[in-house]
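Engineer: After the sequence you'll find the predicted model.
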Amino acid sequence: MVPLRKQLVTKYAVILVLPLFVAALYADLIWSPDDRVLGASQRIFYFHMGAAVVAALAFTLTFGASLGYLLIKDLRWDHMAAASAEIGTVFTAMVLFSGILWGKAAWGVWWTWDPRLTSTLILWVLFAGYLLLREWSDDLGKRATYSAVLAIVAYIDVPIDYMAVRWWRSVHPVVITTQGIHMAPKMVNAMLLSMVAMMAIFVIWMVIRVRLLDAEWRLRQIYQRRHQVLEDSPSS
């Protein structure tokens, strides 16, 4: 069971994040100015960027934890990889959805096979496949090994997704360059606050999900030991 102190820390962390998230919503929807070209639809972009940063962070953690499992063979690394992949897949779906909404306002179409959009969709499909693979086997070791290999291969698309607008012709805007961030100061602050709020949500969600996976693993071990004892005991 999760110690009471850890439960309280998580509870208070959630309470502290709520005002941060509300502040991010206020900055995104009310405080930041309209774009001169896109108008109010620009506000979708702050949410979009925050989700994109968290998705990249989550998949990077999945990549690192998968390497950790293959090297150490400790299932706690697998739990971290799985939890982070789950969250990253959700945030990637948010990136796609918000990108579709923003693209309709900016480009006049719901979808275009732009390099960035296409690579993001491929990323979502790869890690959705990772999650499906984890349901394939009840053998925890085999499942963790195959999942780790797939996660490492799938992670190749993360830097490709980031560099897509630089390597190929793209209609997707490049906001952050070596010259800085090409946005008004208020817009930059709103975007950064949105990123911080979403990263805080990611951290809390990650902690909770890893604890749940660890608890499931321990319960499974208890059940297996109990089942083994019953099998070894002489029948009456």
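Structural biologist: Now that the structure is in, tell me what you want to look at.
Engineer: alpha carbons only for contacts and neighbour counts from here, please
Structural biologist: Fine.
Engineer: is it true that V158 touches A56?
Structural biologist: Yes. Look at V158 against A56 with C-alpha atoms under 8 Å: they come within range, at 6.7 Å.
Engineer: ok, and the closest non-adjacent residue to the most centrally placed residue in the chain?
Structural biologist: Taking C-alpha atoms, centre = their mean, the centroid of the chain lies closest to G88, which sits 1.9 Å from it. Once flanking residues are discounted, G88 sits nearest to A55: 4.5 Å by C-alpha to C-alpha, 6 or more residues apart in numbering.
Engineer: a helix runs through the one you found, doesn't it?
Structural biologist: Yes. Assessed by DSSP: H, G, I helix; E, B strand; the rest coil, A55 belongs to a helix.
Engineer: hold the first one in mind and look at this next one:
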Amino acid sequence: MAWQWFHRLGSPKWFYEKTNAWMPWLLSISLLIIVSGSIWALGFAPLDSKQGNSYRIMYLHVPASIVAMAAYYVMAIAGAIGLIWKMKLSYMVMKVAAPIGAVLTAMALFTGAVWGKPTWGTYWVWDARLTSVLILLFLYLGVIALQEAFREQEVADKASAILSLVGTVNIPIIYKSVDWWFTLHQPASIKMTSSSIAPEMLYPLLGMITGFYILFTWALLASTRSEILQREMKTKWVKQALLEKV
């Protein structure tokens, strides 16, 4: 049963039809959580004893950073599935995950720079965490570039999948960089079993992380659905689906 479901999930038609009902719910829930979390974080979370109000950029920086790394795993796993099982849909997911991940990574770098100026006195330093996140951005851009570099989609997909898999080595480096090397970046405040953040600051942060994950899921599904229509535009079911939208 599980194997049958796995192959059914690889069908662009089945995926497109099944995800249609999810889209408005995912978008609405994500926006509700993010707006609520932002109001809580900016209006009701207390001042930090050392950083004052400047720490509030954390409520954008941390979710963007976490989901940017998760998006890379999604892209790499989708690429691996495409290489192993030759599923067209997995290659589509891989392709659309790259620009979403790039936006999240750029957002993490920008908000980190904004946070770093009042905290460290500089927008940028070449320490292990910041450099490895910059490499993450270049990996995303590399996958995007490979998708545009080849005329044959199959060749572009395979090349992108290989780069995605090679780049996964960078994700644990990002996560453990503050522990492995001396770095200006502060250590992780949230771990699997504990947190050094006060509860009244932590809860809105967890809400923002959840909201970003759901928004990423919506963006990934929406982009995949568009990619399906583009790649399958000559099939009868796509023509029928487009006619129903008119």
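Structural biologist: Structure received. Given the structure is predicted, the values throughout are model-derived calculations rather than measurements.
Engineer: does the residue nearest to the centre of structure 1 sit in a helix or strand, and which one?
Structural biologist: Using DSSP states H and E, G88 of structure 1 sits within helix 75-107.
Engineer: after superposition, how close is the following helix or strand past that helix to structure 2?
Structural biologist: Sequence order places helix 115-133 as the next helix or strand after helix 75-107 of structure 1, per DSSP H and E. Compared with structure 2 after fitting, helix 115-133 of structure 1 deviates on average by 0.8 Å (mean C-alpha distance after the TM-score superposition for structure 1).
Engineer: In contact with the aligned residue in structure 2 for the residue nearest to G88 of structure 1, which residues are there?
Structural biologist: Matched to structure 2 by TM-score structural alignment, A55 of structure 1 sits across from A68. Applying C-alpha atoms under 8 Å, 6 or more residues apart in numbering to A68 of structure 2 gives the contacts 101-102, 104-105.
Engineer: Export those residues as a markdown table, with columns for distance to L31 of structure 2.
Structural biologist: Formatted as a markdown table, those follow (distance: C-alpha to C-alpha, whole Å):
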| residue | distance to L31 of structure 2 |
| --- | --- |
| G101 | 19 |
| A102 | 20 |
| L104 | 16 |
| T105 | 20 |
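Engineer: gap between the strand or helix carrying K18 of structure 2 and the chain center?
Structural biologist: Element membership for K18 of structure 2, per DSSP H and E: helix 12-19. Distance of helix 12-19 of structure 2 from its chain centroid, counting by C-alpha atoms, centre = their mean, to the nearest Å, is 22 Å.
Engineer: Please apply the same query to stretch 212-227 of structure 2.
Structural biologist: For stretch 212-227 of structure 2, the distance to the chain centre is 10 Å (C-alpha atoms, centre = their mean).
Engineer: mind listing what A108 of structure 2 touches?
Structural biologist: Shown in contact with A108 of structure 2 (C-alpha under 8 Å, 6+ apart): 60-62, 64-65.
Engineer: hmm, 6 Å instead?
Structural biologist: By C-alpha atoms under 6 Å, 6 or more residues apart in numbering, the contact list for A108 of structure 2 reads 61, 64-65.
Engineer: What's it aligned with over in structure 1?
Structural biologist: Match for A108 of structure 2 (TM-score structural alignment): V95.
Engineer: With E152 of structure 2 instead?
Structural biologist: By TM-score structural alignment, E152 of structure 2 lines up with D139.
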